[in-house]
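Undergrad: Mind looking at a prediction? Sequence and model below.
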Amino acid sequence: MTPAERDELVIEGDSLAIRRIGPWLRDRLDGLPADEAGEIAARLELAVHEVAMNMVDHARLPASALLRFRAAITDTVVEVSVTDPGEPFDPDTEKTPTAGTPQERGYGLMIVRKLVDHLEYTRLDAGNEWILRVNRTSPADPGTPEVSSTHD
């Protein structure tokens, strides 16, 4: 991807610092048309927040861990990558919740997959990376993009 705009946020790996994600993301989207920015922010902010909370709650982060968020905006997509120095995670082993069956985990990832158009997880040498993409609405097609997700 050759981004038209790229920016980074680095925060401590704790639940209080995660509150900085929303304002940071909305600032990144500020140059988009207001209706498009609002629609993308509504989806992407919740998805990124959920991924970050999963990192804090489940990745067994070291005490001094930092989470890194990078945003890129092109003519066709808004992409946020999130990295952490935590333990490996295999999203394919997470059971997707089913109606009527009690389950304590897996709802967050299910929500993230519904909110973004593309979700990708990669194990890095020293941590994890999640890439979340939301398609931009083209001026010729003001409809809501079809939501689908993949795990590469």
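TA: In hand now; what should we look at?
Undergrad: can we go C-alpha only for contacts and neighbour counts from here?
TA: Will do.
Undergrad: would Glu129 count as being in a strand?
TA: Yes - applying DSSP: H, G, I helix; E, B strand; the rest coil, one finds Glu129 inside a strand.
Undergrad: so who does it touch?
TA: Neighbouring residues of Glu129 by C-alpha atoms under 8 Å, 6 or more residues apart in numbering: Ser81, Val82, Thr83, Asp84, Tyr121, Thr122, Arg123.
Undergrad: Below is structure B, check it against A:
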Amino acid sequence: MPPDPPAAHKDGGEAGAVPGGAVQLPATLADVRRTLAGLTDRWRAYGIPPDLADHAELVLAEVLNNVVEHAVRGHQNARITVEWDQRPGGLDLRVTDTGKPMPGGDAPAGDLPERPDPATAPSEGGYGWFLIRSLAKDLSYRRVDGVNELRISLGTNP
């Protein structure tokens, strides 16, 4: 059974209002898994449609794992912040961290990689950004004062 939604939201509204919130987590793969499970349960408890909650979980799994594996690798005590706001027909996500900037100063295009020879190809790689961009209605990245900020809108356009 999913947990009861909290009595108030980050905007100070009452329970039953449009859900929004934030969570900060240590930048480890174990904490990413634990956080994703909790967020999905929380969003479903708020009544966010299951397909939208599932899409958010998939996108955040890719994004947060990339942060852990690439942006903050080797940074002691690195943390990631995830914020969300529900809007009619969608969910807006904001992920911040103080790791390395995205290569080239922008989020990857998300093109499908060439189909390599299965005998020599790695088991994964190159599909995460394709998945993220396929599910996102809007996506933006910027780096300000040493902080990476990725904004992703899911669901219908605002």
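TA: Sure, I can see it. Owing to the predicted nature of the structure, the values given are computational and were not obtained by experimental measurement.
Undergrad: now what about the TM-score between them?
TA: TM-score of the superposed chains, computed with TM-score structural alignment, normalised by the length of structure 1, equals 0.74; 133 aligned residues with a C-alpha RMSD of 2.7 Å.
Undergrad: Does Thr40 of structure 2 touch Leu52 like I think?
TA: No - assessed by C-alpha atoms under 8 Å, Thr40 of structure 2 is found out of contact with Leu52, at 9.8 Å.
Undergrad: so where do the strands sit in structure 2?
TA: Here structure 2 has its strands, by DSSP state E, at 20-26, 79-87, 90-97, 136-144, 147-155.
Undergrad: Skipping adjacent residues, who's closest to the equivalent of Asp84 of structure 1 over in structure 2 in space?
TA: Under the alignment (TM-score structural alignment), Asp84 of structure 1 maps onto Asp97 of structure 2. Distance criterion C-alpha to C-alpha, 6 or more residues apart in numbering; nearest residue to Asp97 of structure 2, sequence neighbours excluded, is Ile80 at 4.9 Å.
Undergrad: Next, work out how far apart the residue nearest in space to the middle of structure 2 and Pro122 of structure 2 are.
TA: By C-alpha atoms, centre = their mean, structure 2 has its centre lying nearest to Leu60, at 2.6 Å. Counting by C-alpha to C-alpha, to the nearest Å, the gap from Leu60 of structure 2 to Pro122 of structure 2 is 23 Å.
Undergrad: re the thing from before, and the strands of structure 2: which comes nearest Asp117 of structure 2?
TA: strand 136-144 (29.4 Å; C-alpha to C-alpha).
Undergrad: And that closest one against structure 1, how far off on average?
TA: For strand 136-144 of structure 2, the mean deviation from structure 1 after alignment is 1.7 Å (mean C-alpha distance after the TM-score superposition for structure 1).
Undergrad: so that strand matches what in structure 1?
TA: Mapping strand 136-144 of structure 2 onto structure 1 (TM-score structural alignment) gives residues 116-124.
Undergrad: So what's the gap between that stretch and the chain middle?
TA: Offset of stretch 116-124 of structure 1 from its chain centre (C-alpha atoms, centre = their mean, to the nearest Å): 8 Å.
Undergrad: Sort out which residues of that stretch are buried, please.
TA: Buried residues in stretch 116-124 of structure 1, counting neighbours by 16 or more other C-alpha atoms under 10 Å, are found at Val116, Asp117, His118, Leu119, Glu120, Tyr121, Thr122, Arg123.
Undergrad: Equivalent analysis for stretch 57-67 of structure 2, please.
TA: Neighbour counts over stretch 57-67 of structure 2 (16+ other C-alpha under 10 Å) mark Glu57, Leu58, Val59, Leu60, Ala61, Val63, Leu64, Asn65, Asn66, Val67 as buried.
Undergrad: Make a markdown table from those and add distance to Leu25 of structure 2 to it.
TA: Shown next, in a markdown table, are these (distance: C-alpha to C-alpha, whole Å):
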| residue | distance to Leu25 of structure 2 |
| --- | --- |
| Glu57 | 15 |
| Leu58 | 17 |
| Val59 | 17 |
| Leu60 | 13 |
| Ala61 | 13 |
| Val63 | 14 |
| Leu64 | 10 |
| Asn65 | 12 |
| Asn66 | 14 |
| Val67 | 12 |
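Undergrad: To which residue of structure 2 is Arg6 of structure 1 aligned?
TA: Under the alignment (TM-score structural alignment), Arg6 of structure 1 pairs with Gly20 in structure 2.
Undergrad: Having no further points to raise, I will conclude here.
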